[in-house]
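Participant: Sequence and predicted structure, then a few things I'm wondering about:
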Amino acid sequence: MSQSAAVDLLRGIGVILTPGLSDAEIVAAQSAYGVQFGADHREFLSEALPVGDRWFNWRDLDDDRIRAAISWPLEGAHFDVENNEFWPTSWGARPSDERARREVVDTQTSLWPQLVPLYGHRYLPAAPHGTRAPVLSVYQTDVIVYGDDLLDYLHREFGARARPDETRITATDLPPWTLLAFGHDIP
């Protein structure tokens, strides 16, 4: 799927776009930040790199804002465990000791698919997720499907398309993230 329509949409609403990342720049960014862009994300960034506002400048290989955004989803799970009583039943009995809880959360979330920041707290799954990956809004363990894929997300966030309650994404498309989005317990 060509990401030209996504670039055209952003250009049309005045988002500042710099030239797309070269293959070498993509490899350098992935190496610097320990991520693997999914197919759609990689193709999009190859066409154009949006800058400003809440976009991430992947050309900057030493950006604490990008590092913070990468760690944000899992830090949010930790926060909700300690402050909001988040504890999936599949994790077993909740330890009374904070350090023991942290170890369980670290172990469990290390199995979760990595999310790569797209815009603010909107994320795409890292590779090896294929094309047409969902865009998720992640704020602690509050996860919302914001787009069935990148173009759908951009239309909903920046275009004329409203974000309907319906989506083609299901709870089992990218567990546990989509399970959280649909209010299911994590197996």
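Facilitator: In hand now; what should we look at? Residues are numbered from 1 along each chain as shown.
Participant: drop to CA atoms for contacts and neighbour counts, all remaining ones
Facilitator: Noted.
Participant: where do the strands sit along the protein?
Facilitator: 16-19, 48-51, 115-119, 122-125, 135-139, 142-147 (DSSP state E).
Participant: Kindly list the longest helix within this protein.
Facilitator: When the chain is scanned for its longest helix (criterion: DSSP state H), the result is helix 64-83.
Participant: let's bring in a second model and compare:
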Amino acid sequence: MNKYEILINALKVVHVQFDQGLTDKEIEQIENTYGIQFPKSLREMYQIALPISGSFYNWRDFHENNIRNIQGMLNWPLEGVLFDIVENDFWDNNWGEKPIDLLDAKHK
């Protein structure tokens, strides 16, 4: 049993439901749609079995509302940092020169 099967079985014990794994074509479509690239380990696991219950993303649903929901969740960390830059005057000197506005901060 490989490490992914062990993880999948552990998740099944806590009632996570799974669907068949994603194909290479499905992963390519997801990555292109969201402008992301799955880490190798997540890609490998998702190709074995795809979690579909609870708060897991429904990667196979390409309806506009689902895409907007997933994109919002993917953008959440960046939006949080940008909020802190603008509202809390947060800037780490290791990032270089502090931007003058939010649009400039997005490109830094």
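Facilitator: Received, thanks. On a predicted model such as this, the values are computed, not experimentally measured, just so you know.
Participant: In the second structure, point out the residues matching the longest helix of the first structure.
Facilitator: Helix 64-83 of the first structure corresponds to residues 68-87 in the second structure, going by TM-score structural alignment.
Participant: Which residues does the matching stretch contact?
Facilitator: With C-alpha atoms under 8 Å, 6 or more residues apart in numbering as the test, stretch 68-87 of the second structure has contacts from 34, 57, 90, 91, 101, 102, 105, 106.
Participant: just the buried members of those?
Facilitator: 57, 91, 105 (16 or more other C-alpha atoms under 10 Å).
Participant: From residue 51 of the second structure, how far out is the first one?
Facilitator: Summarising the geometry, the distance separating residue 57 of the second structure from residue 51 of the second structure, computed by C-alpha to C-alpha, to the nearest Å, is 8 Å.
Participant: try the second one
Facilitator: Spatial separation of residue 91 of the second structure from residue 51 of the second structure under the definition C-alpha to C-alpha is 37 Å.
Participant: same check, this time on residue 94 of the second structure
Facilitator: In terms of C-alpha to C-alpha, residue 94 of the second structure sits 38 Å off from residue 51 of the second structure.
Participant: Tell me which of the two has more neighbours.
Facilitator: residue 51 (21 against 7; other C-alpha atoms under 10 Å).
Participant: nearest residue to the residue nearest to the spatial centre of the first structure other than its sequence neighbours?
Facilitator: By C-alpha atoms, centre = their mean, the first structure has its centre lying nearest to residue 123, at 1.8 Å. With C-alpha to C-alpha, 6 or more residues apart in numbering as the criterion, residue 123 of the first structure has its nearest non-adjacent residue at 4.6 Å, and that residue is residue 117.
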